[in-house]
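**Student:** 3D, please:
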Amino acid sequence: MAITSQRAAFLQLVLSQMHEPYRWGAKGQRASPDGPRIFDCSGLVTWAFHQVGGKDWRATHNTDRLWAECAPVARAADLLPGDLVLYGRAGDPDHVMVHMGAGVVVGASGGGSKTLTLEDAARVDAKVKAFARAEYRPDILGFRRLPFAS
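**Tutor:** Just a heads-up that it's a prediction; the model follows:
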């Protein structure tokens, strides 16, 4: 499968949000009119997907919905840049990252349900960041593919 223009734009947009702060439940809104965008893990995915012409899932999709509604990818070897890596316990995903290629994943990470303010995020280094290996967390549930149109 080729890397499509929509997929490439999605990847570029995700990368352009590097170092933006994490806040539980945030879907790309700005902290203030001139402030940074803020995200949680599924918020980054759904915001970026919408920005490149995908469905606006920001109000309805979290990691559970991404797991249930996006097409499964059978093996890590089949991942394309822009595919999703989901983490959690069997049947209960609680975190999502975007596969960039060569095992690298990017996403809003380091927070959790107690990260409710920008001060909380700064204290625990919760932000959009990269990890050199998808296995930075040992609880990988599986992989999913967003429904890119082009």
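**Student:** from here on, just use CA atoms for contacts and neighbour counts.
**Tutor:** Will do.
**Student:** show me what the one helix or strand Leu44 maps to is packed up against.
**Tutor:** Here Leu44, judged by DSSP states H and E, is contained in helix 41-51. If contacts are counted by 3 or more C-alpha pairs under 8 Å, 6 or more residues apart in numbering; DSSP states H and E, helix 41-51 sits against helix 5-16, strand 27-30, strand 92-101, strand 104-109.
**Student:** please identify the deepest-packed of those.
**Tutor:** strand 104-109 (a mean of 26; mean count of other C-alpha atoms under 10 Å).
**Student:** what lies in contact with that strand?
**Tutor:** By C-alpha atoms under 8 Å, 6 or more residues apart in numbering, the list of residues contacting strand 104-109 from outside reads 14-15, 21-22, 39-41, 44-45, 85, 96-100, 126-134.
**Student:** Proceed likewise with the subsequent sequence, for comparison:
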Amino acid sequence: MTTDNTSHPSQPKIVTLTARRLICAAALALASLPAFAQSAETAAAAKPAAAKTEAPRSKADSAATATLAALLPHLAASDTIPLMDRSAMFAGDLSRLISAYDASKGISAATEAALANDSDGKVQSILRRAMTLLGTPYRWGGTSPDAGFDCSGLVGYVFRTALGVELPRVSREMASQANAELINDRSALAAGDLVFFGRKGRVDHVGIYLGEGRFLHAPSTGKDVRTDTLMTGYWGDKFMQARRVAL
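**Tutor:** Okay, here's the model as predicted:
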């Protein structure tokens, strides 16, 4: 009979790669905020002669600032998702949103017009309310932050609580609203528009357009409310149409 004398030292506790990535992402998100604020101050201090050139940028900055102001307090909210996980997830969304408002890209004419004509702040109210829901879990049939959201439940909740506008319950009915302007051309999309996706001519998904090709939605089971692009990739291929709700 042989005896195995090989020692088995206890495994040291290690930080998993995923955890390290989460920590780094959260740190980057927090670190980016001072730089973002500084860039805004620098732009404000620019020479008056550059005012006309910077006009589209100032509108984009206003939209981004409102988005950030609504989003940051949500990081400290009590939620089922651990704060570190949520911070990392928001870091990605913040990074994409900030880059979306880069001056070199400008903003679409339709979005610029929507922001310029938003004297009563209705478009901004929709965007602010939508962004506070980032990270809410998907749940089929869900219509509230506590219960979770499906795609149409999320859109309906945002419009109802932000402006008191009642929308049809399901995406295909939202897509056929006679009192909402139909938009087929992606280049004509403006912030606050409802964007619809589907296959074989049948709508099966809806989100809220944020500008610069990005939209916010509740994707599917096992995922959370997030932003994605509709210009390329999976959602780009599934894009069908949009509707502009009368506010």
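**Student:** before we move on, the earlier item: format the helices and strands packed on helix 41-51 of the first structure as a markdown table; extra columns: distance to Ala71 of the first structure.
**Tutor:** Shown next, in a markdown table, are these (distance: least, C-alpha to C-alpha, whole Å):
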| stretch | distance to Ala71 of the first structure |
| --- | --- |
| helix 5-16 | 15 |
| strand 27-30 | 22 |
| strand 92-101 | 14 |
| strand 104-109 | 18 |
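**Student:** equivalent range in the first structure for the helix ranked longest in the second structure?
**Tutor:** Determined from DSSP state H, the single longest helix within the second structure is helix 17-44. Alignment of helix 17-44 of the second structure against the first structure: no match, by TM-score structural alignment.
**Student:** for stretch 71-84 of the second structure, same thing?
**Tutor:** Counting by TM-score structural alignment, stretch 71-84 of the second structure has no counterpart in the first structure.
**Student:** dump the residue contacts of Asp83 of the first structure.
**Tutor:** Asp83 of the first structure neighbours (C-alpha under 8 Å, 6+ apart): Val98, His99, Met100, Phe143, Arg144, Arg145, Leu146.
**Student:** that one -> the second structure?
**Tutor:** Mapped onto the second structure by TM-score structural alignment, Asp83 of the first structure lines up with Asp193.
**Student:** how close does its match sit to Gly121 of the second structure?
**Tutor:** 15 Å (C-alpha to C-alpha, to the nearest Å).
**Student:** out of the helices and strands packed on helix 41-51 of the first structure, which gets nearest to Leu118 of the first structure?
**Tutor:** Closest approach to Leu118 of the first structure among those (C-alpha to C-alpha): strand 27-30, 11.2 Å.
**Student:** other SSEs contacting the closest one?
**Tutor:** Against strand 27-30 of the first structure (3+ C-alpha pairs under 8 Å, 6+ apart) you get strand 37-39, helix 41-51.
**Student:** who touches it?
**Tutor:** With C-alpha under 8 Å, 6+ apart, strand 27-30 of the first structure has contacts from Pro36, Arg37, Ile38, Phe39, Asp40, Ser42, Gly43, Leu44, Thr46, Trp47, Arg58.
**Student:** gap between that strand and the chain center?
**Tutor:** Remark: strand 27-30 of the first structure is offset 13 Å from the chain centroid, using C-alpha atoms, centre = their mean, to the nearest Å.
**Student:** that one: average distance to aligned residues in the second structure?
**Tutor:** Its aligned residues in the second structure lie a mean 2.2 Å from strand 27-30 of the first structure after superposition (mean C-alpha distance after the TM-score superposition for the first structure).
**Student:** alright, I will stop here.
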